[in-house]
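In: pasting the structure only:
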């Protein structure tokens, strides 16, 4: 796949180690990755790069004005083409926390769990080549 056709994901987590680990997992799945440490930084990246981003992968608990659920609802409203995965090791989503089309993955997660989740939830036309081949 030519670099210009490799899709982008946006990873949002305030823990630098989890951010780095998730970035590596998504790169291994075939994504190019933007990183943000809170919702405000994420919305700034989205405002600039929304056309190339097809996946938001966000933690729930973050500093700042919005948590991961707030960010997911914002993305769902403004950029409905972006698929949404929310992750947490502390909070389970309650009714209405996430957009209907968003999915949840519990922490801790590993590469295999994330890749299987993405292979299942992403539409075929949005799967990077490594994920498409894995199915």
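Out: Great, that's in hand. Note that this is a predicted model, so its numbers are computed, not measured.
In: drop to CA atoms for contacts and neighbour counts, all remaining ones
Out: OK.
In: secondary structure class for the residue nearest to the spatial centre of the chain?
Out: Closest residue to the average C-alpha location of the chain: residue 57 at 1.6 Å, with Cα atoms, centre = their mean. Recorded secondary structure, residue 57: strand (DSSP: H, G, I helix; E, B strand; the rest coil).
In: ok, it touching residue 85?
Out: Yes: look at residue 57 against residue 85 with Cα atoms under 8 Å: they come within range, at 4.8 Å.
In: structure B:
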């Protein structure tokens, strides 16, 4: 896992999850997928990171509910408008059908998810972003 805030030329997966143990687990699981992983606790911090390094991010995996000014849905909407190349995986303990206006994501991953489901969702959006990889 890369250090917080480092911007390199490598493609990255950005994780935004406020629950420490889930953020660490997600980072460990996704570190083996390919792109480097950056894991942050709030959407506000995720947005700051994207302002510096958004051109290098391939996938955003974000919880819908995060503390701060922005939540995960706000962040997904900003990504869709400013960095349309970034694929978005939203995750939540809430049922996707009960949430409104979630048109800014590529995959929804309901909690509790399994490691295979997390890895599969991210691999799917990476493949969708780069059809030559199949």
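Out: Ah, there it is. Predicted model only: the values in this text are computed from it and were never measured.
In: How close are the two chains, by TM-score?
Out: Once superposed, the chains reach a TM-score of 0.81 (TM-score structural alignment, normalised by the length of structure 2), with 125 aligned residues with a Cα RMSD of 2.3 Å.
In: how about the counterpart of the residue nearest to the centre of structure 1 in structure 2, what does it touch?
Out: When structure 2 is aligned by TM-score structural alignment, residue 57 of structure 1 is paired with residue 61. Residue 61 of structure 2 makes contacts with 13-16, 88-91, 122, as judged by Cα atoms under 8 Å, 6 or more residues apart in numbering.
In: Could you do residue 104 of structure 2 as well?
Out: Going by Cα under 8 Å, 6+ apart, the list of residues near residue 104 of structure 2 reads 73, 76-77, 80, 88.
In: ditto for residue 133 of structure 2
Out: Counting by Cα under 8 Å, 6+ apart, residue 133 of structure 2 has contacts residue 127.
In: how about a cut-off of 10 Å?
Out: 126-127 (Cα atoms under 10 Å, 6 or more residues apart in numbering).
In: where's it relative to residue 126 of structure 2, distance?
Out: Taking Cα to Cα, to the nearest Å as the measure, residue 133 of structure 2 and residue 126 of structure 2 are separated by 9 Å.
In: ok, back up a step: in a markdown table: the contacts of residue 104 of structure 2, plus secondary structure.
Out: Listed next are those as a markdown table, based on three-state DSSP:
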| residue | secondary structure |
| --- | --- |
| 73 | helix |
| 76 | helix |
| 77 | helix |
| 80 | helix |
| 88 | strand |
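In: didn't residue 126 of structure 2 look like it was pressed against residue 107?
Out: No: taking contacts as Cα atoms under 10 Å, residue 126 of structure 2 lies outside contact range of residue 107: 11.1 Å.
In: shared neighbours of those two, which are they?
Out: 87-88.
In: Between these two, which has more neighbouring residues?
Out: residue 126 (21 against 16; other Cα atoms under 10 Å).
In: isn't residue 124 of structure 1 right up against residue 131?
Out: Yes: under the criterion of Cα under 10 Å, residue 124 of structure 1 makes contact with residue 131 at 9.3 Å.
In: Structure 1: strands as residue ranges?
Out: 8-12, 32-36, 53-59, 83-88, 103-106 (DSSP state E).
In: Tell me which of the contacts of residue 61 of structure 2 you also see in structure 1.
Out: Mapped onto structure 1 and checked by both residues aligned by TM-score structural alignment, their matches' Cα atoms under 8 Å, those keep the contacts 13-16, 88-91.
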